[in-house]
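>>> A structural model of the following input is requested.
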Amino acid sequence: MKKLVEFSSEALASLRPFTNKYGEHEAKEPNKLRTTLFPAVRAGSFGLLRDLHALYIMSAEIHISLAIVMQASKELRDEELLNVCIEMDEQNKRQQAWLMTQIEHRASHTLVVPQ
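Model (predicted):
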């Protein structure tokens, strides 16, 4: 999980020049999504499975957001922004693959073996 935080920090840093260039508008939806997906600390193996599931949903939201920004960067003819988004999308796909592997690995044991 520590690595996922690191990836997020790197993504934020790589987008910073573009927020300076195009401006920044703070949306409330990301905080609402986070609160909905992670309402409280979850304990145990089932809690971990639910957290992995929530992270996967969040990564899907990021994928869609990147697709939108990529289209905007094409319209703006901003190759630098497009390249950053492509790199971030590739990283996002790797994160989704890792999350799915973790979910598949943990699901059967978590759901079938009595706690």
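>>> CA atoms for contacts and neighbours, from now on please.
Fine.
>>> any idea how far Arg50 lies from Asn20?
Arg50 sits 36 Å away from Asn20, going by CA to CA, to the nearest Å.
>>> no no, Cys85
For Cys85 relative to Asn20 (CA to CA), the value is 16 Å.
>>> another one to check against the first:
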Amino acid sequence: MLLPVYLGMLERSESALAQFFRQVAEGHGDEPDVFHLCHTLAQQCERHRRSLQPVIDRYGEQPDDEPERLHTDALDSTREGPLGLLRDLQDLYLLASFVDITWTAVKQAAMGVRDEELVSIVEGCEGETKTQLAWLSTRLKQAAPQALIVAS
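This is a model prediction of the structure:
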């Protein structure tokens, strides 16, 4: 069974997403909505990680480097200005999309092994991840005109 690979990947990608949400919050603190909401979304990611612990205790966790591959040097710092905000939101969206599709894969496996506890965990976390993606998409749409047309 290779479910432990995806459980480990999910745990580490949620951790990376939480870290980058906090980094963007601090790096773009002049945008009050970004500052506050990114901190809130980081806390959600940490809750997701904690909710996985009983399942990881049961199935185990196998190392995989996928989240680290996604967490490139570009995610090690935030960029400045309107274009920087736009690009940082885009990076967050990419990482959140990875988390989202990983939740989908884990849910399919949970249904395959008829693990109702894991299905329940996934459904709660997956819904919040989709909300994170929706906010990122909306905020990116809001930031794009300022960054691409007005700013120079």
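>>> so what number do they get for TM-score?
The TM-score (TM-score structural alignment, normalised by the length of structure 1) is 0.93; 115 aligned residues with a CA RMSD of 1.3 Å.
>>> higher neighbour count, Cys85 and Asn20 of structure 1?
Each of Cys85 of structure 1 and Asn20 had its neighbours counted (other CA atoms under 10 Å), and the higher figure belongs to Cys85 (24 against 9).
>>> which helix or strand contains the most centrally placed residue in structure 1?
Nearest to the mean C-alpha position of structure 1, counting by CA atoms, centre = their mean, stands Ser59 at 3.1 Å. Per DSSP states H and E, Ser59 of structure 1 falls inside helix 44-76.
>>> the alignment partner in structure 2 of Pro17 of structure 1: neighbour count?
Following TM-score structural alignment, the counterpart assigned to Pro17 of structure 1 within structure 2 is Pro54. Pro54 of structure 2 is flanked by 12 other residues according to other CA under 10 Å.
>>> what ranges do the strands span in structure 2?
For structure 2, no strands are identified by DSSP state E.
>>> which residues in it form helices?
3-27, 32-59, 66-70, 81-112, 116-145 (DSSP state H).
>>> residues in structure 1 matched by the longest one, start to end?
Helix 81-112 of structure 2 falls opposite residues 44-75 of structure 1 when the two are matched by TM-score structural alignment.
>>> how far out from the middle of the chain is stretch 121-140 of structure 2?
Using CA atoms, centre = their mean, to the nearest Å, the mean C-alpha position of stretch 121-140 of structure 2 is found 8 Å from that of the whole chain.
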